[in-house]
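Engineer: A predicted structure for the sequence below; I have some questions about it.
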Amino acid sequence: MAGKRGINYGRFMERAMRGVVADVLGHVAKHGLTGEHHFYISFDTTHPGVDIPTYLHENYPREMTIVLQDWFEDLAVTGDRFRVTLNFSDRPETLVIPLDAVKTFVDPSVKFGLKFDDHDEDEEAAAKPPAESAEAGRREEPDEDDDGGPDGTGGHPSSGEVVRLDRFRKR
């Protein structure tokens, strides 16, 4: 039984999309980057479990974007996080980033991107009616000529659109 509130499809979709990020990074860890693929990954540096050197945290106290393209080492996905070694001014540094800390994941070579909510919706906020919800003032309406994409789902990655998961949240 789903409970009084029903099924939170937005939360399931967000978990699935974070699974896509994990799967893609796992694939690259095993097979390397091919073709023109490269990734811009932004993450919340204050998220619990983020492990970055102190000087990087001082330079990026809230959010940081990393690029996986020409040089990176030791990329690995383990459970709910990934690890990668990157070069910062000729200093190789290992970063550990929980998948829940990821805010955006973009592969510009194929115009694919995911943008995750900036916050976790707690149970109480999810139960409030739309007029009382913090999300109510941020609702985005589709363009009048937007038919929802070729399959009616609101677009697809090849269109170059960033998939915004809050579009699917109950308001």
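Structural biologist: Here it is on my side, so go on. Numbers count the residues shown, from 1 in each chain.
Engineer: from now on I want contacts and neighbour counts done on CA atoms only, so please keep to that.
Structural biologist: Noted.
Engineer: check which helices and strands the lengthiest helix in the chain sits against.
Structural biologist: Counting residues, the longest helix in the chain under DSSP state H turns out to be helix 9-31. Other elements packing on helix 9-31 under the criterion 3 or more CA pairs under 8 Å, 6 or more residues apart in numbering; DSSP states H and E are strand 73-78, strand 81-87.
Engineer: what's the closest of those to D44?
Structural biologist: Closest to D44 of the helices and strands packed on helix 9-31 is strand 81-87 (CA to CA; 13.1 Å).
Engineer: comparison target, given below:
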Amino acid sequence: MAQEPPAHDQMHYEAMAQEALRGVIKAALKRAASPEGLPGAHHFYITFKTEAPGVSGPVDLLSKYPDEMTIVLQHQYWDLAPGETFFSVTLKFGGQPKRVSVPYAAVTRFYDPSVQFLLQFEASAAPTDPGAEDHPDEPEAEPGPPADPAEKVVSLDQFRKK
């Protein structure tokens, strides 16, 4: 007896599931933006496509990361504003405060290493550059989830007061 191929998903369940999981990010950021801030040791590594529609920030910063960028929300972030479709935050890069705005749809990875919680999302249709080289002058991040070699991680560790 031959099996019939699965029917075409006209409900788009995968897209609905991705959107629902991005709601987890929005809820976590809303909690981090509350007056109590991040509870305990929680902190977030958020990776996003820098060329995705709606991503905004200083051109010099985004041009250093032509594919993806990872930001860390832990001790030094300001004016975190999680909206319905995007979030904005001010972070220091090279000692200078810079504001970035990121649509939740541009997020490809959300990781809270304090509890080993990871959400990964389908990458956009933009191809990645497997030959991208690392820049030795960029700050290093503490170990996180397995990452592609082309990924650039921005860590705020060097800017923290000890």
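Structural biologist: Good, I have the coordinates. Please read these numbers as outputs of a predicted model, since none were measured by experiment.
Engineer: any idea what the TM-score is?
Structural biologist: Once superposed, the chains reach a TM-score of 0.69 (TM-score structural alignment, normalised by the length of structure 2), with 120 aligned residues with a CA RMSD of 1.9 Å.
Engineer: and whatever helix or strand comes next after the longest helix of structure 1, how far from structure 2 on average?
Structural biologist: Per DSSP states H and E, the first helix or strand lying C-terminal to helix 9-31 of structure 1 is strand 39-44. Overlaying structure 2 shows strand 39-44 of structure 1 at a mean distance of 0.4 Å from the equivalent residues (mean CA distance after the TM-score superposition for structure 1).
Engineer: can I get the helices and strands packed on helix 9-31 of structure 1 in TSV with distance to T45 of structure 1?
Structural biologist: Converted to TSV, the helices and strands packed on helix 9-31 of structure 1 look like this (distance: least, CA to CA, whole Å):
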stretch	distance to T45 of structure 1
strand 73-78	18
strand 81-87	14
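Engineer: so for E161 of structure 1, which of these sits nearest?
Structural biologist: When the helices and strands packed on helix 9-31 of structure 1 are compared by CA to CA, strand 81-87 sits nearest E161 of structure 1, at 25.1 Å.
Engineer: and the angle from that closest one to helix 9-31?
Structural biologist: 50 degrees (axes from the mean of the first three to the mean of the last three CA atoms, to 10 degrees).
Engineer: and the helix or strand just after strand 81-87 of structure 1, what does it pack against?
Structural biologist: Helices and strands here follow DSSP H and E; after strand 81-87 of structure 1, the next one along the chain is strand 92-98. If you count contacts as 3+ CA pairs under 8 Å, 6+ apart, strand 92-98 of structure 1 packs onto strand 81-87.
Engineer: can you name the residues of structure 2 that the strand it packs on overlays?
Structural biologist: Under TM-score structural alignment, the match for strand 81-87 of structure 1 in structure 2 covers residues 86-92.
Engineer: residues contacting the matching stretch, please?
Structural biologist: Residues outside stretch 86-92 of structure 2 that contact it (CA atoms under 8 Å, 6 or more residues apart in numbering): 76-82, 97-105, 156, 159.
Engineer: with structure 1 superposed, average distance for it?
Structural biologist: Compared with structure 1 after the fit, stretch 86-92 of structure 2 shows a mean deviation of 0.3 Å (mean CA distance after the TM-score superposition for structure 1).
Engineer: can you give me the buried ones in that stretch?
Structural biologist: For stretch 86-92 of structure 2, a neighbour-count test (16 or more other CA atoms under 10 Å) marks 86-91 as buried.
Engineer: centre of the chain to stretch 51-61 of structure 1, how far?
Structural biologist: Mean-position distance between stretch 51-61 of structure 1 and its chain equals 20 Å (CA atoms, centre = their mean, to the nearest Å).
Engineer: that stretch: which residues count as buried?
Structural biologist: Within stretch 51-61 of structure 1, judged by 16+ other CA under 10 Å, the buried ones are 51, 57.
Engineer: counterpart of that stretch in structure 2, which residues?
Structural biologist: Mapping stretch 51-61 of structure 1 onto structure 2 (TM-score structural alignment) gives residues 56-66.
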